[in-house]
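Peer 1: Predicted structure and sequence below. I'll ask about it afterward.
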Amino acid sequence: MKRRETVMLMVVGVVMAGCRAQAPMAELKMEEKAQPGLGWRAPNGRKTEAEPTAWLDQFDDEGMRRAVGEAVASSPDLKAAAARMAQAEARAVRAGAPRFPTSGLGLRTNEDWRQVVAGPGAVIRQQQSVYALNVDISWEVDVWGRVRNNANAGRANAEAAADDYAAARLSLAANTARAWCNLLEAEWQTRLGENTVASFRRNLATVDSNFDKGVPGVTALDVRFARSNLASAEANLENRKRGRDESRRVLEALMGRYPAGDVATSGRLPTLRGEIPAGLPSTLLLRRPDIAAAERRTAAALQQAKASRKALLPTFRLTGDARTISEDLAELIDTDKIIKSFVKSMTQTIFQGGALRADVKLADAQVEELAQRYASVALTAFREVETALAAGVYLEGQIAALRKFAEESKEAEKLAVSQYERGLTGILNVLESQRRAFDSQSGLIRAENQRLLNRIDLCLALGGGF
C-alpha cells in the first residue's frame, strides 16, 4: 500500500512540475503624488483610449521606413540582444529542471580470470566478462514550493529578457529614424550654407566693383566687411559639411552598414500625417517594454525571496535504484535478476553560520531595490510622454514665429539690396539683412527637424509597434 502511495505521489509531482512556471504580476508601488490621473496633463494631452500603432506611418517618407527596416534586420546590437534573450530562455529551462526527476544509466564491464576444471586432474584459467547495468532515479519532492518558486523566477527573468529585446528593437527603430531626420536637416543646412556663400560672394564682387569705380560712399572698410562675411560663411559651410558627413556615417552604422558616408536620402524633411493617439496613462504600463521588463524582474525577485525563505525548511527526496549483473550481455534486462531499492530521505540544515538567513535578507533587499526601480522606470515613462506632448505644442508655436521671422527677413533683405543699389544705404545694412535672412531660414529648418524628432520621442515614449 505504501509503495502505491509513493508511486502516485511521484506521478502527481511530475505532472504538476510539467506545468509552465509563471510568476504572478508584481505590484507597482508609487506614492500618491507620483501616480498619474485619468488623462495626460500636457497642453495637448487629450484623453483618448486609442492606442498608438505603426508610428512610422506618421512620417511621409518611404526612405525612412526602408532605413528602419534595414537597421532592424542588420544591427549587430539587436542581434546581441536576441542572443541575450536566448541565454535567458536557456537559464529558465535550467531553473525549472529540478521540478523533474533526474535519472542516470550506467553500464560497466569487467574482465575476470577464474579456474575451470577441464577434466580429471586438469584445471585451466579462463577469462570471463562480467556485465553490470545500473539505473538510478532521484527526485526532490517540492513540498513547500521552493523548486516551483525558483522555476517561476527563471521564467520571469526570461520574459524580462524578451521585453529587453523588444525595447532594444523599438529604441533602434527610433534612433534610426532620428538619424535619418538629422541627416536630412544636415543636407538642408549645407545647401543653405552654399547659398549663403554664393550670395556673399556676389556681394563682395559688387562692393569691389563699386570701390574700384570710385562710387561715392563705398570705402575700403566696406570691402573688408564684405570679405570677412564671406570668410565667415565659408567657414560655416565647411562646418555644416562636416556635420552632414558625420550624420551619414552615424546612420550607416545604425543600419549595419560600413560607415562609408555615401548613404542616399530622399533629399527633403518628411512631413507629418496628423496627430498620434496618446492613449491613457494607465495603458502605458502595458505597452512599454522597458516597464514590462522592470515588472518581470521585480516578479522574479519576489519568487527568489520566497524560495530563500523556504530553503530554511526541511528537504524531502525520493531515490530509486535498480541494478543487475550478468555474465551474459543479453541477460542484463532479465527482470528476475534485477535488484531494486527505494529510499526516502529528509534533510534539515542545522547550522551554516547564518548563511541561509543572510540569503533571505539579501533577497528581500533585492526585491525592494527592483520594486523601486520599477516605480522609477514608470515615472520616467510618464515624464517622457508628458514632455513630448507639451513640446509638440511649443514647437508648433516656435515654427509659426520662425516662419514669420523668415518672411520678414527675406523682405528686409530685398529692401536693403534695393536701397543699396540706389545709394540710399550702406553695405553694412545689406550684409546684416542677408545674415538675418539666412539665420532665420536655418533656425526654421532646425525647428522643423526638432518637431520631427519630438514626434519620434513621443512615439518611443508611448511604446507600441512601429
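Peer 2: Looks like it came in fine.
Peer 1: C-alpha from now on. contacts and neighbour counts both.
Peer 2: OK.
Peer 1: who's in contact with the residue sitting nearest the centre point of the chain?
Peer 2: Centroid-nearest residue in the chain: Ala168, 2.1 Å away (criterion: C-alpha atoms, centre = their mean). Residues near Ala168 by C-alpha atoms under 8 Å, 6 or more residues apart in numbering: 78, 81.
Peer 1: element containing it, please.
Peer 2: Taking DSSP states H and E as the definition, one finds Ala168 inside helix 146-213.
Peer 1: Where does Thr265 sit: helix, strand or coil?
Peer 2: coil (DSSP: H, G, I helix; E, B strand; the rest coil).
Peer 1: Nearest residue to it in space, please, no chain neighbours.
Peer 2: Gly63 (6.6 Å; C-alpha to C-alpha, 6 or more residues apart in numbering).
Peer 1: what angle separates the host helix or strand of the one you found from helix 146-213?
Peer 2: Counting by DSSP H and E, the element that carries Gly63 is helix 62-74. Angle of helix 62-74 versus helix 146-213, following axes from the mean of the first three to the mean of the last three C-alpha atoms, to 10 degrees, is 140 degrees.
Peer 1: buried sites along helix 62-74?
Peer 2: Going by neighbour count (16 or more other C-alpha atoms under 10 Å), the buried part of helix 62-74 is 63-65, 67-68, 70-72, 74.
Peer 1: Second structure for comparison follows:
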Amino acid sequence: MKTRYTLVAVATSLFILSACSSSSYVDEPLVKPELPASWHTDAKSLQDNQSWVSPIATDQLLELISIGLNTNQQLIQLALEVEVKKQQLNISDSSFWPELNLAANSARRGDSDTSSSSNSLSLDLSYELDIWGKLSDSAKASKLNLLTAEANYQQARDALVADVVIAYYKVVTSTELVKLFERRTENAKLNFDIIESGYLQGLNTALDVYLTQNEFHSENSNLLAQRSQRNKDIRTLERLLGGYPAGKLLVDEQLPLLPQGIKIGVPSELVKRKPQLQAAWYQLLAQDALVAFTQKQRYPALRLGADIGTASNDIANLLSGDYSSWSVFAGLSAPIFNAGRLKSQTEQQKLKLKQQEQQYLNTLFSAFEQVENNLDLDASLQQQYRSTLKAQDNALQAETLSFEQYQSGLVSYTTVLDAQNRAFVAQSSVISLKNQIIANRIGLHLALGGDLDASVTEEE
C-alpha cells in the first residue's frame, strides 16, 4: 500500500512539473549581421581560378608539411584538447543514465554498559528526470564546445600548413638574396682589382681605389648579415616542424611566379567555410545553452531512487543474507533562499553571452577585413612586380654601361656606384616581391577559409 502511494505521488509530481515546463526560458535572438553580396575590393582578375598551388608544391615542401602536421607541438595540444572535449561530452551524456552504487557500512554503538554492531550492504539506484531540459542544455553546451575545439583544430591545421609554406619560401628568398650578395661581393672584388691595377698604371685616382675598396667591404658585410638572416629563417621553419632549431635544413629551390587567379567566392560563403568563424559561432551557441542551463538551476529537481540490501550484526553474514530489505522513493527539491546566488549566476552568464556576441561580430568583420586587404594587396603586388621587373632590366643595362663609360673616362666612379646600387635594389626588390606574392596568396587562401593541404593534394 505504501508503494502504491509513492507511485501516485511520483505521477502527480511529474504532471505538475510538466505543466510548469511550458514557461521555459526563452533566449534572446542571436546576432544576424547583414553581409554584402560581393567583396568591395575589385577582384575581377582573380575570378578565373587559375592553378596557383601546383607551382609552389615541391616534393620537399609536401614532405615538410606532412612532418609539421604530425610533430608540431601546438597542433598536437589542440588535437588533445579535442579529446578532452570528447570526454567532457561523455560526462554530460552520463547524466541521462541512472546511477548505481554499491554501499557497505559498518557501525558500532553502545553506552557504558553495553555495545552492539551493525553492518549493511546495499545497491542504491538514483535517477534525475530531465523535466526542464536542464541536462539536455548541459549536454548541448558540451557538444558545441566539442565542435568549437574541432573547428579550432582545423583552423590551426590550415594555419600551420600556410605558415610552413610561407616560412619555406622565406628561406628560398633568403637563399636567393645570399646568392645575389655573393655575386655583388665578387663583382665588387673584381672592380677593386681592376681599379687598383689602373691606379698602379696611373690611369685611376686614389679616390677611386678607396671607393671600390669601401664598396667591397660593405658588400661583404651585407653578405654576412644575409647569411645570418637565412639561418634564422631556417630555424623558424624547423620550429614549425616541431624539431630542434639547428639551422641545418637544406632548401635549394627557386621562387615561382604565381599566376593572378584564385577563386574568391562571396562573403556569405566565408561564414560557412572558414573554421575560425565556425568555432566562434559554436562558442556563441554554447554560451547560449549555458545561459539556459544556469536559468534552469533555479527550478525544482525531481529524483527517483531505489535500493535493495541486507543488514547483519556479523560482517560474515552479509554475503549470505536474503536481501529482503528494499525501498523505492521519489524526491523533489527546489532552491528557496540562497542570497541571490543563482540569480546572479544567471545574469552573469547572460552578460557573458552578450560579450560572446560582440566577440563573434569582431571575429567576423576582422575576417572580412583580412580578405579585403589581401585582395587589394594581391592586385597591387602583381602590378609592382611587373614595374620592378622592367626597372631591373634597365638598371642592369645602366650598370654595365656606366662601368664601360668609366673605363673610357666619360663618367666618374660615383656614377658607377650609383648605377650598381640601383641595380641591386631592383634585383632584390624582384626577389622580395615574388616572395610577397606567394605569402599574400597563401594568406588570402587562408583568409577565404581554404584548406591548403587539401588543395595541394587535389592538384597533385
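Peer 2: That came in fine, so what should we check first? Keep in mind it's a predicted model, so treat the numbers as computed, not measured.
Peer 1: What would you report as the TM-score here?
Peer 2: Here the TM-score for the pair of chains, by TM-score structural alignment, normalised by the length of structure 2, is 0.85; 427 aligned residues with a C-alpha RMSD of 3.0 Å.
Peer 1: what's near enough to touch the aligned residue in structure 1 for Leu80 of structure 2?
Peer 2: When structure 1 is aligned by TM-score structural alignment, Leu80 of structure 2 is paired with Ala83. Neighbour list for Ala83 of structure 1: empty [criterion: C-alpha under 8 Å, 6+ apart].
Peer 1: Equivalent analysis for Lys344 of structure 1, please.
Peer 2: By C-alpha under 8 Å, 6+ apart, the contact set of Lys344 of structure 1 is 316-319.
Peer 1: how big is the offset of the helix or strand where it lies relative to structure 2?
Peer 2: According to DSSP H and E, Lys344 of structure 1 maps onto strand 339-347. With mean C-alpha distance after the TM-score superposition for structure 1, strand 339-347 of structure 1 departs from structure 2 by a mean of 1.3 Å once superposed.
Peer 1: which residues in structure 1 does stretch 226-243 of structure 2 align to?
Peer 2: Under TM-score structural alignment, stretch 226-243 of structure 2 corresponds to residues 240-257 of structure 1.
Peer 1: List the contacts of that stretch.
Peer 2: For stretch 240-257 of structure 1, contacts defined as C-alpha under 8 Å, 6+ apart pick out 67-68, 70-72, 74-76, 172, 175-176, 179-180, 182-183, 186-187, 189-190, 193, 258-263.
Peer 1: Recalculate using a threshold of 6 Å.
Peer 2: 70-71, 74-75, 179, 183, 186, 190, 259, 261 (C-alpha atoms under 6 Å, 6 or more residues apart in numbering).
Peer 1: Among those residues, which one has the most neighbours?
Peer 2: Neighbour counts for the contacts of stretch 240-257 of structure 1, by other C-alpha atoms under 10 Å, peak at Leu183, which reaches 28 neighbours.
Peer 1: so what's that residue up against?
Peer 2: Leu183 of structure 1 makes contact with Ser247, according to C-alpha under 6 Å, 6+ apart.
Peer 1: ok, now with 10 Å
Peer 2: Each residue near Leu183 of structure 1 by C-alpha atoms under 10 Å, 6 or more residues apart in numbering is listed here: 177, 189, 243-251, 263-265, 267-269, 449.
Peer 1: which residues in the stretch 201-350 of structure 1 form helices?
Peer 2: Along the stretch 201-350 of structure 1, counting by DSSP state H, counting those that start in this stretch, helices occupy 220-254, 281-287, 289-310.
Peer 1: Give me the neighbour count for Gly256 of structure 1.
Peer 2: Gly256 of structure 1 has 16 neighbouring residues, counting by other C-alpha under 10 Å.
Peer 1: still on that earlier bit, any chance of the contacts of Lys344 of structure 1 in a markdown table, plus neighbour count and distance to Asp439 of structure 1?
Peer 2: A markdown table is the format used below for the contacts of Lys344 of structure 1 (neighbours: other C-alpha atoms under 10 Å; distance: C-alpha to C-alpha, whole Å):
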| residue | neighbour count | distance to Asp439 of structure 1 |
| --- | --- | --- |
| Phe316 | 16 | 79 |
| Arg317 | 17 | 79 |
| Leu318 | 17 | 82 |
| Thr319 | 17 | 83 |
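Peer 1: Tell me which residue of structure 2 lines up with the residue nearest to Thr265 of structure 1.
Peer 2: Per TM-score structural alignment, Gly63 of structure 1 is aligned with Gln60.
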